[in-house]
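# predicted structure and sequence below. I'll ask about it afterward.
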Amino acid sequence: MLHITPHIQIDESELSERFTRSPGPGGQNVNKVETAVQLRFDAAGSRALTEDVRQRLRRLAGRRIDSAGVITIEAHRFRTRERNREDARERLTQLIRQASHRPKTRIGTRPTRASKERRLDSKRRTSAKKRGRQSRPSEE
């Protein structure tokens, strides 16, 4: 069981892992051992996620999610399979945790009278500055 938040737990059966040869560090060992992890999670079919979390997750995942709603996270930062596996799971956890927070709705406000006056005063000063740069035809 992968614990995301107190309300969201993902069952191990919903995760699939594939190990490949890593392009990262490892010396001569990199050519022999499959240490990179490709973690796949079907967000669209998961029972652990609510619909609004699923929609935010689709937006946050970007190119890591395919059209079927499967998130793929590749981890090859470390030399060992176990560390890469932990890294991939932690990145998935962070992504889902971030999607579980409902964004605060913006409350529209009006500019104050003083801020309007400051803006207009600034525009007048800029206009006067630019007017002063203009060349005037000489009166001869």
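Received, thanks. Numbering: from 1, shown residues only.
# can we go C-alpha only for contacts and neighbour counts from here?
OK.
# ok, residue 2 touching residue 14?
No. Counting by CA atoms under 8 Å, residue 14 is not a contact partner of residue 2; they are 9.9 Å apart.
# stretch 25-39: which residues count as buried?
Under the neighbour-count criterion of 16 or more other CA atoms under 10 Å, stretch 25-39 has 30, 33, 34, 35, 36, 37, 38, 39 buried.
# typo on my end, stretch 96-106
96, 97, 98, 99, 100.
# dump the residues you listed into a markdown table; add secondary structure and distance to residue 119 as well.
Putting the buried residues of stretch 96-106 into a markdown table (DSSP: H, G, I helix; E, B strand; the rest coil; distance: CA to CA, whole Å) gives the following:
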| residue | secondary structure | distance to residue 119 |
| --- | --- | --- |
| 96 | helix | 42 |
| 97 | helix | 41 |
| 98 | helix | 37 |
| 99 | helix | 38 |
| 100 | helix | 39 |
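# could I get the full set of helices for the chain?
Assigned by DSSP state H, the helices in the chain fall at 51-61, 81-100, 113-133.
# what about the first one, distance to the chain center?
So the one you mean is helix 51-61. Put simply, helix 51-61 sits 11 Å off its chain's centre (CA atoms, centre = their mean, to the nearest Å).
# cool, and the second one?
The gap between where helix 81-100 is centred and where its chain is centred comes out at 13 Å by CA atoms, centre = their mean.
# next up, a second structure to put side by side with the first:
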Amino acid sequence: MNEEIILNELDFKAVRSSGPGGQHANKTATRVELSFEISASQALSEKEKERIFKKLSGRINKEGVLKMASEDSRSQHSNKELVIQNFLFELKEALKKPKPRKKTKPTKASKIKRLKAKKKKSEIKANRKDPLK
């Protein structure tokens, strides 16, 4: 994954925000929407693209475009920086390879402890029975 190439492939659109700002929010386009076409990216390998499609499927539309937006600030510039940070974070998280699970066996002490607990439980239940029958 090459960050510089990816940043050049991003498309931004500024629209009116529903966030804080009062009259300011009604007059200025401070919400920044980022869109990234994954399949057309040259910064990602085919395996990376597959992993992103799998991990971020909820954020990707039918055309294969990843969309994100930010309207936290009154400033379009800071919203753009925020959405880029969030985008890069999500992309890095999606590209992380999961650790393979190591199979383990229960220890000898844990086996003995489990068997003792079972024995004690069975004795408790056996003592509930009527001794005359």
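Arrived safely, thanks for sending. None of the values given here were measured: they were computed from a predicted structure.
# would you pull the TM-score for this pair?
TM-score of the superposed chains, computed with TM-score structural alignment, normalised by the length of the second structure, equals 0.80; 131 aligned residues with a CA RMSD of 2.5 Å.
# corresponding residue for residue 51 of the first structure in the second structure?
Aligned against the second structure by TM-score structural alignment, residue 51 of the first structure finds its counterpart in residue 46.
# oh, I was asking about residue 68 of the first structure
Correspondence of residue 68 of the first structure to the second structure, assessed by TM-score structural alignment: residue 63.
# how many residues are close by its match?
The number of residues packed near residue 63 of the second structure is 9, by other CA atoms under 10 Å.
# same deal with residue 87 of the second structure?
Neighbours of residue 87 of the second structure under the rule other CA under 10 Å: 20.
# and the residue nearest to it when sequence neighbours are not counted, how many neighbours?
Leaving aside its chain neighbours, residue 87 of the second structure sits nearest to residue 68 (7.2 Å; criterion: CA to CA, 6 or more residues apart in numbering). Neighbour count for residue 68 of the second structure, taken as other CA under 10 Å: 17.
# so residue 68 of the second structure sits right up against residue 83, yeah?
Yes. Applying CA under 8 Å, one finds residue 68 of the second structure in contact with residue 83, separated by 6.9 Å.
# so residue 56 of the first structure sits against residue 99, correct?
Yes. Using CA under 8 Å, residue 56 of the first structure is in contact with residue 99, at 5.3 Å.
# residue in the second structure paired with residue 106 of the first structure?
Matched to the second structure by TM-score structural alignment, residue 106 of the first structure sits across from residue 101.
# trace residue 34 of the second structure over to the first structure, please.
Matched by TM-score structural alignment, residue 34 of the second structure corresponds to residue 39 in the first structure.
# name the nearest residue to its match, sequence neighbours excluded.
residue 17 is the one closest to residue 39 of the first structure (CA to CA, 6+ apart), at 4.6 Å.
# for that neighbour, the count of nearby residues, please.
Neighbour tally, residue 17 of the first structure, other CA under 10 Å: 15.
# now the alignment partner in the second structure of it: how far from residue 122 of the second structure?
Using TM-score structural alignment, the equivalent of residue 17 of the first structure in the second structure is residue 12. Here residue 12 of the second structure is placed at a distance of 68 Å from residue 122 of the second structure (CA to CA, to the nearest Å).
# ok, now how distant is the counterpart of residue 116 of the first structure in the second structure from residue 17 of the second structure?
Structural alignment (TM-score structural alignment) places residue 116 of the first structure against residue 111 in the second structure. For residue 111 of the second structure, the distance to residue 17 of the second structure (CA to CA) stands at 61 Å.
# the more surrounded of the two?
Remark: of residue 111 of the second structure and residue 17, residue 17 carries more neighbours, 22 against 12, as counted by other CA under 10 Å.
# excluding chain neighbours, what is closest to residue 75 of the second structure?
Nearest residue to residue 75 of the second structure, sequence neighbours excluded (CA to CA, 6+ apart): residue 30, at 5.8 Å.
# please apply the same query to residue 76 of the second structure.
Per CA to CA, 6+ apart, closest to residue 76 of the second structure is residue 30, 4.3 Å.
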